[in-house]
Structures are given as C-alpha cells and as structure tokens.
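Give the three-dimensional model of this entry:
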Amino acid sequence: MRTKLLVTAAMLAASVATAVPAQAAACSGYVGLTFDDGPSSTTQNLLNALRQNGLRATTFNVGKNAASSPALVRAQVSAGMWVGNHSYTHPHLTQLSRAQVDSEISRTQQAIAAAGGGTPKLFRPPYGETNSTVQSVASQYGLRQIIWDVDSQDWNNASVDAIVQANGRLTNGQVILMHDWPANTIAAIPGIARVLASHGLCAGMISPQTGRAVAPS
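All right, here's what the predicted structure looks like:
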C-alpha cells in the first residue's frame, strides 16, 4: 500500500511539473485587452467574467468614477487587472488648455491612488484624441500614452460575435479597445478567451516602456 501511494505521489508530482511548462509554451505571444470608462455598475460583472476565463486586462478608469467607487478600483486590482488613467471627466482634451489637461490627468492619478489602484503608469486620452500638449502633460506625470491597434466597436453597438472577431484580429504585442459598460462586451469574454487561445495568444500587460503587450511581470 505504501509503495502504491509513493508511486501515485510521484506520478502526481511529475504531472504538475510538466503542466506548468506546457501552459507557458501555449503563449506564442501576448495581447493587451483594455476596457475604458469604468469603474461602473457593470464592473464587477466584467471582472467576474475575466477571472472565470483566465484573462487579465488593463482598465482605463475615469477619475471621477474612481473617486466615487473606490471599492470597485480595489476589486479591479484584486482581480489581477492593471489600472490606467483615462482623464477625470472624459472631455475632448485637445480642446482644453494645458492647465485644464494637467488638472484632468493629475486629479485622476490622485483619485486612482487614493482608491487603492496604485499610481497609474499608462494613460489613454478619451476618444483617442491627443496632441503635443496632451502628450507633454502625460509625460510630466510619468505616463505612457496608449491608443489601440484594433477597435472592437463595442461602443457602437457591435454584436457579441463582432467583438470576438475583432479580438481574433490581434497579433503579438497589439492592443484592443473595449469598454467597461456594454453588455455585449461582457457576454463576449468567453469567446475572446477561446479565440485568443486558438491563436496561441495570452492576455498580457502593456509595457510602460514600449506601449506594447508583453508577458505579465
């Protein structure tokens, strides 16, 4: 009986040892899943779906939302997400003065940090609108500006299938734009996990140095 137990234990240890490298080998590249505009009333549902499907993402939070819902910012971090800056009130930053841009970015840094989300290293301008002033202010706060390679069109009522297909167009290092609030985006999460796995891609972090998706550190 003792011999049988030892053999079983050895087999189990061997299977565990081989499982980890096999899982790592399945990642032939990394992509950046991003969700803008949170935290909101749908954030927890999004986080649940991401965790259930083994995905991590970057959430670009609006400062005023982070300030009013700090528990959801902490939930994002607890779920393994990275939290980025998406301005304080989601304005058209290119239409603002430098002082106004500074206020939008700095207040969001403070709100996210105060909520327990850490100090963001990534910044996404609302609507992807930027100019030299916006980039200069972001750099002043140590932020890397992140736009996107693929737009899921979830903000434009894209269907669940269309959102999944958009994720299927991602290649190694690329970043996709999605949002925190569309029901179809949350419903698409299992399909997104499947399509990425079929392409040998894993959900990674966005490097503050390069702006590209890389293996989580």
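
contacts, neighbours, all on C-alpha from now
OK.

quick one, what contacts the residue lying closest to Asn131 once chain neighbours are set aside?
In space, Asn131 comes closest to Thr94 once its chain neighbours are excluded; the distance is 6.3 Å by C-alpha to C-alpha, 6 or more residues apart in numbering. In this structure, Thr94 makes contact with Glu129, Thr130, Asn131, Thr133, Val134, judged by C-alpha atoms under 8 Å, 6 or more residues apart in numbering.

any chance you could map the helices in the protein?
For the chain, the helices defined by DSSP state H cover 2-25, 43-52, 63-68, 70-78, 98-115, 132-140, 160-168, 183-198.

which one of those helices is the most hemmed in?
Of those, the one with the most neighbours on average (mean count of other C-alpha atoms under 10 Å) is helix 63-68, at a mean of 22.

one more to line up against the first:
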Amino acid sequence: MGDFWGRSVRVVAGAAVLALALAACQRSAAEKPKAAAPPAPAAPAVQQKPDAAAVWRKWGLKPMVPAPAPPADKPLKLPKKGPAKVFESVPTKDRVVFVTLDDGQEKDLRFVEMMNDLKVPVTMFLTKDDVQDDYGYFTPLQALGNRIQDHTVTHPVLPALDLEGQKQEICGDRDALTEQYGTAPTLLRPPFGRWNSLTQEAARECGISGIVMWRASMQIHDFQYDDPKKELHPGDILLAHFRGPEQLKGETMTRMFADLLKQIEKRGFAVGRLEDYISVQ
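Next comes the predicted model:
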C-alpha cells in the first residue's frame, strides 16, 4: 500500500508539473508581440502636366490662340497636271496664317527645344547646300509634324537658268531631301522669290504641284509687309529663315521667332499648318 500511494503521488505531481508547463507556454505565446504588418505600397506619383502658360512664358510669350481644326474641304486646290501653281496665300476666312522657314543655314539647338515646347507648325523649305552638313538637325522638327519642302540645291536665281538647269536645281534638292527624310517635297519656294514659266514647268517635272510665295517676311523684330497698311490677313503665308546672330545683327533665331509669334498673337491670329489647307486634284 505504501508503494502504491507513493507512486500515485508521484504521478499526480508529474501531471501537475506538466499542466503548469503547458500553461506557461500558452501565456508566453499569448504575450509574444505580433510581427508588424508590412507597409502598404506607396501610391504612384501623379504626373503633373506642365502649365501651358508657363511654357510660353519660358520664351517670353503669351499663349497664342489655338489653330482651328483643318478644313475637311481643303480650300487651296493644286492641279495634278500642267504648270505648277503659284500662290502667296490660302483662301480661307479662318483667322489663321502660315509660317514658312527657308534655307537651313542656322542650326540652333535651342530652336528645336522651343519648337518642342510650343508646338507651332511650320513648313521648312530647305536648300541642300545649307543642310547637308547636318541633315539630322531637322529630323526632330520633322517629327513634330512639320513638312520638309524644296528650296533648290544651291539657291540660285532660277529665271537665270534654262529649263534643264532649273530641273537640276529643283529635282536635285527633291532627291536629296527624299532620301534623308523619307517624303518627297510637293511644294517649292523659289530662291529670292524669283520664278518664270520655266520654273513652273521644271517644278512639275520634278513632282512639285505648287510654288509658294509670301505676303510678309520676318526681318529681325518685325515683318516687312506686302500690305501698305502693314496688316495680316486670313490665309497669309509668312516667310522667315533659319538664321542666327551673324545674319540677325546679334539676335538668336529663338529671339527672332519669338518676335514673329508676338506679331501674330497681338493681331489675333493663330498659326496653321500650310499642308492641312492644300489638296492636289
């Protein structure tokens, strides 16, 4: 009996110790701090569009009136056959003018930045001899939707040449520009604004449908106008050049172009894309 009761006590005591140990483990687990939850992923940054007015202020300008939507029925119709048509304006009632840039001597990188910022459409009439040292300069300007058109190889007085000589100048420029920029010119700006009937014939044989003149030309800070009242009219074609300080009496091309836009803006006009108003029929 003594051994029996001794064993019983020991069994009971062991069970009590085991129960106490289990209870302690449970309290320890309950009291153990929980691992912190991982932080929630940060919300993606919201891309802020640049203030349009600030972009224009960067160049010392006020925002211009947006150009109207291009007309579905193009008002200037050029013939597919016969002499290339000569024109200096587009028949439209829209308060819109068209900016053209000639030659290609000046290759100001700040001007490319300006055009990327402002998205003002221009038509570029490039001379092979002026651009062949850096064809790539004009590629980002073309990428903005600006067309590259013909301005001859060497910038001669075209009427001083015979038909074959004019064709060599016009077709030679067309071929070089087509190879470099992937699209064939369809318009010609005759150097010095000089042309004759042979120019019209040579242009047609080189795939040119229109010979583009102008109603006002940008000098340094203002236009030289055909209109004695010094006014712009809906559909006027405006002439400027790729020129720098040497030709602009120390001014940069960006300053000249900013002044050009100021003159247009204060007269309440927008700048349209010339090719958007032209069709060949």
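
ok, and the contacts of Thr94 of structure 1 in structure 2?
Among those, the ones still in contact in structure 2 (both residues aligned by TM-score structural alignment, their matches' C-alpha atoms under 8 Å) are Glu129, Thr130, Asn131, Thr133, Val134.

And those, which is closest to Gly168 of structure 1?
The nearest member of those to Gly168 of structure 1, counting by C-alpha to C-alpha, is Glu129 at 25.2 Å.

any idea what the closest one aligns with in structure 2?
In structure 2, the residue matched to Glu129 of structure 1 (TM-score structural alignment) is Arg194.

Count the neighbours of that match for me.
14 (other C-alpha atoms under 10 Å).

Val12 of structure 2 now?
Around Val12 of structure 2 there are 11 residues (other C-alpha under 10 Å).

Can you name every helix or strand that the helix or strand hosting it contacts?
Using DSSP states H and E, Val12 of structure 2 falls within helix 2-31. Helix 2-31 of structure 2 sits against no helix or strand, with contacts defined as 3 or more C-alpha pairs under 8 Å, 6 or more residues apart in numbering; DSSP states H and E.

can you pull the buried residues of that helix?
Residues of helix 2-31 of structure 2 classed as buried by neighbour count (16 or more other C-alpha atoms under 10 Å): none.

Next one: the spatially most central residue of structure 1 from Lys4 of structure 1, what distance?
Central residue of structure 1 (C-alpha atoms, centre = their mean): Thr58, 1.8 Å from the mean position. Distance of Thr58 of structure 1 to Lys4 of structure 1, given as C-alpha to C-alpha, to the nearest Å: 47 Å.

Can you check which part of structure 1 stretch 133-140 of structure 2 sits on?
Against structure 1, stretch 133-140 of structure 2 falls on residues 68-75 (TM-score structural alignment).

what's the counterpart of Val31 of structure 1 in structure 2?
Match for Val31 of structure 1 (TM-score structural alignment): Val97.

quick one: that match from Ala67 of structure 2, how far?
In terms of C-alpha to C-alpha, Val97 of structure 2 sits 9 Å off from Ala67 of structure 2.

which neighbours do those two share?
By C-alpha under 8 Å, 6+ apart, the residues touching both Val97 of structure 2 and Ala67 are Ala270, Val271, Gly272.

Tell me, how many residues neighbour the last one?
The burial count assigned to Gly272 of structure 2 is 24, neighbours taken as other C-alpha under 10 Å.

Which position in structure 1 pairs with it?
Checking TM-score structural alignment: Gly272 of structure 2 goes with Gly204.

Next: Asp117 of structure 2.
Using TM-score structural alignment, Asp117 of structure 2 pairs with Gln52 in structure 1.

how close does its match sit to His199 of structure 1?
Distance from Gln52 of structure 1 to His199 of structure 1, by C-alpha to C-alpha: 20 Å.
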